[in-house]
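Trainee: Everything below, folded, please.
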Amino acid sequence: MSESQIPLPERLRPRDLSEIIGQEHLLGEGAPLRQMIDQGHLPSIIFWGPPGVGKTTIALLLAQAVDRPFISLSALNTGVKELREVIAESGDLLTPVVFIDEIHRFNKSQQDALLGAVEKGKITLIGATTENPSFEVNSALLSRCQVYSLNALSNEAIESLLNKALQQDRFLQERQIYIDEFDALIQFAAGDARKALNLLDLIASTFEPEQDNHVNNALVVRVAQQNIARYDKSGEQHYDLVSAFIKSIRGSDPDAALYWMARMLKGGEDPLFIARRMLIAASEDIGNSNPNALLLAGECFRSVQVIGMPEARIILGQCAVYLATSAKSNSTYLAINRAMDLAEKTANLSVPLHLRNAPTKLMKQQGYGVDYLYPHDYPEHFVMQDYLPPELKGTKLYESARNKREVEGERLQQRRWQQEQQQQ
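Mentor: Predicted coordinates for the structure are as follows:
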């Protein structure tokens, strides 16, 4: 294979940790991973971060830095049998570093097989995941690993990476490429080094060698749009597809929601990832306009766990159509965000005495719980009293959307408002 046939990200793959662009919080002077390597120590690690930020490369270079054998596996095509064979063979090696890409796709039995090997020191595990490991990696295995978050590359880091490619790659040098505008390249990359380099490689392939070839925003957009299938050959549309899926649900378009879901499933997306995103959408975009949406999405998630593919597609499809055709409201989403902001700014405010719990005689003597009015002792189980600190009296965080269910829930709020007006 000629050098030009090797993808640019592979041609430019760092050979040393010092060549890594970005992740200074882990690899910079005095940072955690740098200190480990300086001490010749490498524990089991879980790397959590978006695609194209260097998880695989850093794992390989860490193994090389401590002079350990490196075994790379993908959770997509490694079963328990293959995993146990690798662990068994590792007994003849110097504690190998076993890298598991997309470790969040391992089921419980696969993770349990890893756990025993990690506990006995037969392997040093480095797992990579784009999903929150707190939800996707079992607690026993997680407790034996250091978890480090990797960040999407900054715009400056992407620009630096592209300039480095122009300076170091022979294929690009032959085409005498000059980048006049970085904006579109950075936008399409979206913090993903692999995307940035693949797109530059794609553009370079349209140029003739030994000519002055200039890259501007218009050219980048045209080439990227004309070659989107090739550009995303590594499954890098992950975040674009799920964004389109969620926005189709939010926009009440069941056809589009089903289409983007099918695209994700055909591309090998984890069905539980899709189910989890629908759980979020059921609360964020539908909320109390139709509380059953959250119940159905929760049942969808549990059912997909039990059923698995290919039948899980039917359950996912049913839920997607239900959410897309449901009434929409983001009122509670906005309300909790306002509440979180307010709580951060007013964390010093005390709980009013009448709302405090009074389990002891001393607390009662100090006024805890005094003057609290028990709503069930009053007509229609309602009585007017203040529930916020005095400093926040009158604060309104929740604004109901204009739909049947939430308008019905406004009854008590309207009564509270009327009584407040009467007291003024």
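
Trainee: CA only for contacts and neighbour counts going forward, please
Mentor: Will do.

Trainee: Check the gap between A190 and A196 for me.
Mentor: Using Cα to Cα, to the nearest Å, A190 is found at 8 Å from A196.

Trainee: of these two, who's got more company?
Mentor: More neighbours surround A196 than the other of A190 and A196, with 25 against 18 (other Cα atoms under 10 Å).

Trainee: before we move on, what SS does the more buried one have?
Mentor: Secondary structure, DSSP: H, G, I helix; E, B strand; the rest coil: A196 is helix.

Trainee: who's in contact with the closest residue to it other than its chain neighbours?
Mentor: Nearest non-adjacent residue to A196, counting by Cα to Cα, 6 or more residues apart in numbering: A189, 4.7 Å away. Neighbouring residues of A189 by Cα atoms under 8 Å, 6 or more residues apart in numbering: 158, 195-196.

Trainee: From what I see, A324 and A257 are in contact.
Mentor: Yes. Applying Cα atoms under 8 Å as the test, A324 and A257 come out as touching, 7.2 Å apart.

Trainee: coming back round to it: would you list the contacts of A189 in CSV and tack on distance to P291?
Mentor: Shown next, in CSV, are the contacts of A189 (distance: Cα to Cα, whole Å):
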residue, distance to P291
I158, 43
K195, 39
A196, 42
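
Trainee: Can you give me every residue that contacts the spatially most central residue of the chain?
Mentor: For the chain, E131 is the residue whose C-alpha lies nearest the centre (Cα atoms, centre = their mean; 5.3 Å). Shown in contact with E131 (Cα under 8 Å, 6+ apart): 48-49, 104.

Trainee: this one next, for a side-by-side:
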Amino acid sequence: MNAPLAERLRPKTLADYISQTHLVGNQGILTNQIKLGVIPSMIFWGPPGIGKTTLANIIATESGRPFYTLSAINSGVKDVREVIDKAKQSGGLFTTKNPILFIDEIHRFSKSQQDSLLQAVEKGWVTLIGATTENPSFEVISALLSRCQVYILKPFEKTDLESLLHRAIKEDTILSEKNITLKETTALIKLSGGDARKLLNIFELIINAEATNDIVITDKHVLENVQNNTVRYDKTGDQHYDIISAFIKSIRGSDPNAAVYWLARMIEGGEDPKFVARRLLILASEDIGNANPTALVIANNTFQAVSTIGFPESRIILSQCATYLACSPKSNAAYMAIGEAQQLVKETGDLSVPLDIRNAPTKLMKELGYGDNYKYAHNYEGGFANQEFLPEEIKHSKLYDPGNNARENAHREFLKQRWKDKYNY
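Mentor: Here you go, the predicted structure:
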């Protein structure tokens, strides 16, 4: 039986690897490490289907190291220890050829499972490469994280995915026997969500549905075939990224019915409850913010409770939080404000802090005028003193625009009363 297209097309060398030039280009960090023969333990953080597993395999091959792999979904502490024992026997201590232990979805490892890796990494028995779609700062214990380099794998660009399709047509032993014309690629790329593995699975599905060797790929053709074979093209398990998107958009759209439906889909599919709770925590600030500050408090408490309790009881807590957030007034003002501020920083660079609001802990700083003319707000009527806090070059910038809701309308009036024209939105 033929292997899937995604497996047949899996790159074997750095030269065949698509994208991630900051890591594997001519001057990439990993390229240089492989050349030097010194491979540190590392965590690959990036979206699904971006090539984390493939890259780990390539590093092992090109550095001439034994390669062991575990999946955090179905491996326990016993499995980790068995692999480490094998690795110790196949590689010398502290040599440049110590084995590589690759752990897929390392964010799903418990604390005890991650603890079982510490000594092996610290002693140099193995070089650990972990792969995660989640922020390792939240999901990897600090002791392990401090012993690893974190490398971010960037999402594929449209051109990368199109190149992959053309490569499949040209180089794959099966597809190259057919006369395939890529007339349109928008539907393929949109359905893949930037996931290269999913893209190739869908592409292969479309090709296999044809009885002829002369095939023209159009967006209409793709959509018709995918709609008729939904279960088949979702078999990779990446559907949960589509479902979490539907879940978040339902809450943002103030639809609690849809929110609990998509929540139930994730629960029945065995989703990690902390994954859901973390998304709720982000949403509470990004999409509700100051329109209802209590939303962030409830979302944070939900995350803490879910982390302590787990399933099945966590489903009730997640449902309470999801419906509460769905029924909350919405505002993305805080989200937009920090985005505007970051863009302003990129455009204006490292502007000096005004002298009057600088700290003056030393005599010299006081003599240089640090803190002169600073108005201590509590000494003024209403606890407010009209003073400029931005650098001179950007003093008229407006970054926070309160949303149109009861709480933030009150913020708007508060700012207008104190700052007059400066906050006259």
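
Trainee: which one of the contacts of A189 of structure 1 sits closest to A244 of structure 1?
Mentor: Nearest to A244 of structure 1 among the contacts of A189 of structure 1: K195, at 18.7 Å, using Cα to Cα.

Trainee: I figured the closest one hits F188, correct?
Mentor: Yes. Taking contacts as Cα under 8 Å, K195 of structure 1 lies within contact range of F188: 7.4 Å.

Trainee: Please say which of those two ends up with more neighbours.
Mentor: For K195 of structure 1 and F188, the more surrounded residue by other Cα under 10 Å is K195, and the numbers stand at 24 against 15.

Trainee: Would you state the helices of the stretch 251-400 of structure 2 in chain order?
Mentor: For the stretch 251-400 of structure 2, applying DSSP state H, counting those that start in this stretch gives helices covering 256-268, 273-283, 294-309, 314-326, 333-348, 363-367.

Trainee: Over to the stretch 101-250 of structure 1?
Mentor: 108-119, 133-136, 139-142, 155-168, 170-174, 183-189, 193-204, 217-226, 228-231, 238-250.

Trainee: Tell me which of those helices is the most buried.
Mentor: Across the helices of the stretch 101-250 of structure 1, averaging neighbours per residue (mean count of other Cα atoms under 10 Å) puts helix 193-204 on top, at a mean of 22.

Trainee: residue range for that one in structure 2?
Mentor: Counting by TM-score structural alignment, helix 193-204 of structure 1 falls onto residues 196-207 of structure 2.

Trainee: circling back to that earlier point, what's the closest of the helices of the stretch 251-400 of structure 2 to G51 of structure 2?
Mentor: Of all the helices of the stretch 251-400 of structure 2, it is helix 273-283 that lies closest to G51 of structure 2, at 21.5 Å by Cα to Cα.

Trainee: residues contacting V66 of structure 1?
Mentor: Applying Cα under 8 Å, 6+ apart, the residues near V66 of structure 1 are 37, 40-42.

Trainee: Distance to I20 of structure 1, neighbour count and secondary structure added to these, as CSV?
Mentor: Output for the contacts of V66 of structure 1, formatted as CSV (distance: Cα to Cα, whole Å; neighbours: other Cα atoms under 10 Å; DSSP: H, G, I helix; E, B strand; the rest coil):
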residue, distance to I20 of structure 1, neighbour count, secondary structure
I37, 15, 15, helix
G40, 19, 12, coil
H41, 20, 12, coil
L42, 18, 19, coil
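
Trainee: if we can go back for a sec, with mean neighbour count added, can I get the helices of the stretch 251-400 of structure 2 in CSV?
Mentor: Below are these laid out as CSV (neighbours: other Cα atoms under 10 Å):
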stretch, mean neighbour count
helix 256-268, 18
helix 273-283, 20
helix 294-309, 18
helix 314-326, 21
helix 333-348, 14
helix 363-367, 12
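
Trainee: Out of those helices, which gets nearest to L128 of structure 2?
Mentor: Taking Cα to Cα, helix 273-283 is the member of the helices of the stretch 251-400 of structure 2 nearest to L128 of structure 2, at 23.6 Å.

Trainee: L280 of structure 2 corresponds to which position in structure 1?
Mentor: Under the alignment (TM-score structural alignment), L280 of structure 2 pairs with M278 in structure 1.

Trainee: what residues are up against the residue nearest to that match when sequence neighbours are not counted?
Mentor: Nearest non-adjacent residue to M278 of structure 1, counting by Cα to Cα, 6+ apart: A297, 6.2 Å away. Counting by Cα under 8 Å, 6+ apart, A297 of structure 1 makes contact with 275, 278-279, 282, 319.

Trainee: Just give me the match in structure 2 for A297 of structure 1.
Mentor: Match for A297 of structure 1 (TM-score structural alignment): A299.

Trainee: quick one: that match from C327 of structure 2, how far?
Mentor: Look at A299 of structure 2 and C327 of structure 2: by Cα to Cα, they are 13 Å apart.

Trainee: could I get the helices of the stretch 101-250 of structure 1 as JSON lines with distance to I87 of structure 1?
Mentor: Output for the helices of the stretch 101-250 of structure 1, formatted as JSON lines (distance: least, Cα to Cα, whole Å):
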{"stretch": "helix 108-119", "distance to I87 of structure 1": "7"}
{"stretch": "helix 133-136", "distance to I87 of structure 1": "22"}
{"stretch": "helix 139-142", "distance to I87 of structure 1": "16"}
{"stretch": "helix 155-168", "distance to I87 of structure 1": "37"}
{"stretch": "helix 170-174", "distance to I87 of structure 1": "40"}
{"stretch": "helix 183-189", "distance to I87 of structure 1": "37"}
{"stretch": "helix 193-204", "distance to I87 of structure 1": "30"}
{"stretch": "helix 217-226", "distance to I87 of structure 1": "42"}
{"stretch": "helix 228-231", "distance to I87 of structure 1": "36"}
{"stretch": "helix 238-250", "distance to I87 of structure 1": "31"}
